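Novice: Need coordinates for the following:
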Amino acid sequence: MDKPLDTAPLPSPLPANGETEQARAALASAAARLTSSDTPRLDAELLLAHALGISRERLLLTLADQRVPASFAALVERRASHEPIAYITGTRAFWTIDLDVAPGVLIPRPDSETLIEAAVNHFAGTPGPRLILDLGTGSGALLLAALDQWPEATGVGIDASPEALAIALANADHIAPGRARIVAGDWQGTGDVYDLILCNPPYISDHAVLMPDVAGYEPATALFSGPDGLDDYRRIAPLLGRQLAPGGVACIEIGADQRDAASTLFAAQGLTVTCRRDLAGRDRCLVVTP
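Specialist: You can find the predicted model right below:
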């Protein structure tokens, strides 16, 4: 159960030992305010770095020299109201890239990097994929991470959401200019075949109760998929094989308790399915081959 929000205003970041301690005192005060977060100090550091227009790493290296912008307190209040850090700062790190994100687009999670790891493993010892497809591309995270991994590849990101398409296009323009095509569409793809297909579909049960940071801010269409969370897998499975080139692979994200149920849907289409776990040891990625 969430702790009740403290409605007291954020204390002014007064210097602890002269002006050089202003930032340190402000971070301590902000962390104390963010009791609803699992990572209050980290959140405070990210917000202060954002307010200063520098990286968190730069902030920590120069903390004693930083003064605190007036905008910092408002950013902390937004986070205290459960707004995700990524929406406040407008950015999210993923694999080897930094992405723009915004409300209306799913925030990329570290768990999804498991799909890139699975692809790297599949193509180890080869030149890698030439053509990459990202079904339900969202911010473009999976596609652009893969293109950064394999500089000779090109790819397509497909999504049905206008908000997602706009963000993905902006990310593609500055991360992989000329190498990524972002188009409106669905699970049927483009009619072409691809060496690598990446997909993080909605897979949460309609009845699931999510944390306020997710439920109150992220798009439901990117989260929920029917009573058992499997509706989109049922749509994808019959369409996937015809989109995979010989020797290709599809890396598809699943919920931690969906390995057997989701694997059965793809195996029923004559596809070979294994599963890769994330860093926490949870089932996370179906590795599907023709």
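
Novice: hey, let's count contacts and neighbours off CA atoms from now on
Specialist: Noted.

Novice: can you give me the helices for the stretch 101-250 of the chain?
Specialist: Applying DSSP state H, counting those that start in this stretch to the stretch 101-250 of the chain gives helices spanning 113-122, 141-149, 162-175, 212-215, 231-240.

Novice: Could you also give me the structure for this second sequence? I'd like to compare it with the first:
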Amino acid sequence: MIAALTAAQAMVAATARLRAAGVDDPARDARVLLAHAARIEASRVTLIAPEELSPEIAERYDQLISLRAIRVPVSHLLGEREFYGRRFRVSRDVLDPRPETETLIEAALSEPFDHVLDLGTGSGCILITLLLERTSATGVGADLSEAACLQASANAVSHKIHGRAEVVCSDWFENIHGQFDLIVSNPPYIALSELQDLSPEVREHEPRMALTDEGDGLGAYRHIAASAQDFLMPGGRILVEIGPTQGKCVLSLFEAAGLTGTRIIPDLDGRDRVVMARMP
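Specialist: Predicted coordinates:
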């Protein structure tokens, strides 16, 4: 009879498997996934390290590590991802919230707003975060994907702001009505030629329509620039996340559309991350 592994031994073995599979930071993932398999907080893993794993936990852990080894994202295995200090439910139907998008959040919160539109809302993390930080504001999240709309709606309910947030299935502005003093978007900006350079976690497990426009990566900005003035209040702002080489092109699109006060905002690593413009 094969003796059961302790939690520490299982983590060592899992780390080796993930390292061999080319996973970045395999020890971290092994630890987080063990906590998930054991249904405990990650901070408690050290406490169970000397203990033998029960067969049920060992089986769950093996399944999780096997999936991670074929590069299924940790967030999909956990079913959630942290963003701006809060947890959001995620799946392969929505783009994973990313730390660099918090640059857009900070820029949006730098001025007051009452009614926000989030184009390509995905998980709803941007819209929901803004409404949680501005408790008097209301907002609309729009996404072409029905599955994403369901995910955003579920996150709005779990964060208890569904009374102030409407989620609409819409191809950009197609089903949007009214005007807003803030429009935000993290659109698909990966050029088709760059898709193969993405990690397997992103390229193979996140929704393609949230990653690329199947063209030069600027298609979404052209759509947004062409219609934004019809939905922005006078003095209203628009903030879009961009790829680090797209700043000047997006700036030019917004200026050509008649928007003013354009500027590029860098992320914490100093890379161009957000373009802001304003309705005259």
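
Novice: TM-score for the pair, please.
Specialist: Once superposed, the chains reach a TM-score of 0.89 (TM-score structural alignment, normalised by the length of the second structure), with 267 aligned residues with a Cα RMSD of 1.9 Å.

Novice: quick revisit: return the most buried member of the helices of the stretch 101-250 of the first structure.
Specialist: Among these, ranked by average contacts under mean count of other Cα atoms under 10 Å, first place goes to helix 141-149 (a mean of 25).

Novice: neighbouring contacts of that one?
Specialist: For helix 141-149 of the first structure, contacts defined as Cα atoms under 8 Å, 6 or more residues apart in numbering pick out 94-97, 99, 108, 112-113, 115-116, 132-134, 137, 153-157, 168, 172, 175-176, 179-180, 198-199.

Novice: buried subset of those residues?
Specialist: In those, burial by neighbour count holds for 94-95, 99, 108, 112-113, 115-116, 132-134, 137, 153-157, 168, 172, 175-176, 179-180, 198-199, counting by 16 or more other Cα atoms under 10 Å.

Novice: between the helices of the stretch 101-250 of the first structure, which one is nearest to Ile252 of the first structure?
Specialist: The closest of the helices of the stretch 101-250 of the first structure to Ile252 of the first structure is helix 113-122. By Cα to Cα, the value is 6.8 Å.

Novice: Where in the second structure does stretch 41-48 of the first structure fall?
Specialist: Here stretch 41-48 of the first structure aligns to the second structure at residues 27-34, judged by TM-score structural alignment.

Novice: actually stretch 146-158 of the first structure, not the one I wrote
Specialist: Per TM-score structural alignment, the counterpart of stretch 146-158 of the first structure in the second structure is residues 130-142.

Novice: start to end distance for that stretch?
Specialist: Start and end residues of stretch 130-142 of the second structure are separated by 15 Å (Cα to Cα, to the nearest Å).

Novice: show me what contacts the spatially closest residue to Ala108 of the second structure that is not a sequence neighbour?
Specialist: In space, Ala108 of the second structure comes closest to Leu239 once its chain neighbours are excluded; the distance is 7.2 Å by Cα to Cα, 6 or more residues apart in numbering. By Cα under 8 Å, 6+ apart, the residues touching Leu239 of the second structure are 104, 107-108, 182-185, 274-277.

Novice: before we move on, what SS does Leu239 of the second structure have?
Specialist: Secondary structure, DSSP: H, G, I helix; E, B strand; the rest coil: Leu239 of the second structure is strand.

Novice: Aligned against the first structure, show me the partner of it.
Specialist: When the first structure is aligned by TM-score structural alignment, Leu239 of the second structure is paired with Cys251.

Novice: just Ala225 of the second structure next, same as before
Specialist: Using TM-score structural alignment, Ala225 of the second structure sits opposite Ala237 in the first structure.

Novice: how close does the residue nearest to Pro162 of the first structure when sequence neighbours are not counted get to His82 of the first structure?
Specialist: Closest residue to Pro162 of the first structure apart from its sequence neighbours, by Cα to Cα, 6+ apart: Ala184 at 7.8 Å. To His82 of the first structure, Ala184 of the first structure is 31 Å away according to Cα to Cα.

Novice: List the contacts of Leu230 of the first structure.
Specialist: Contact analysis of Leu230 of the first structure by Cα under 8 Å, 6+ apart lists 203-205, 262.
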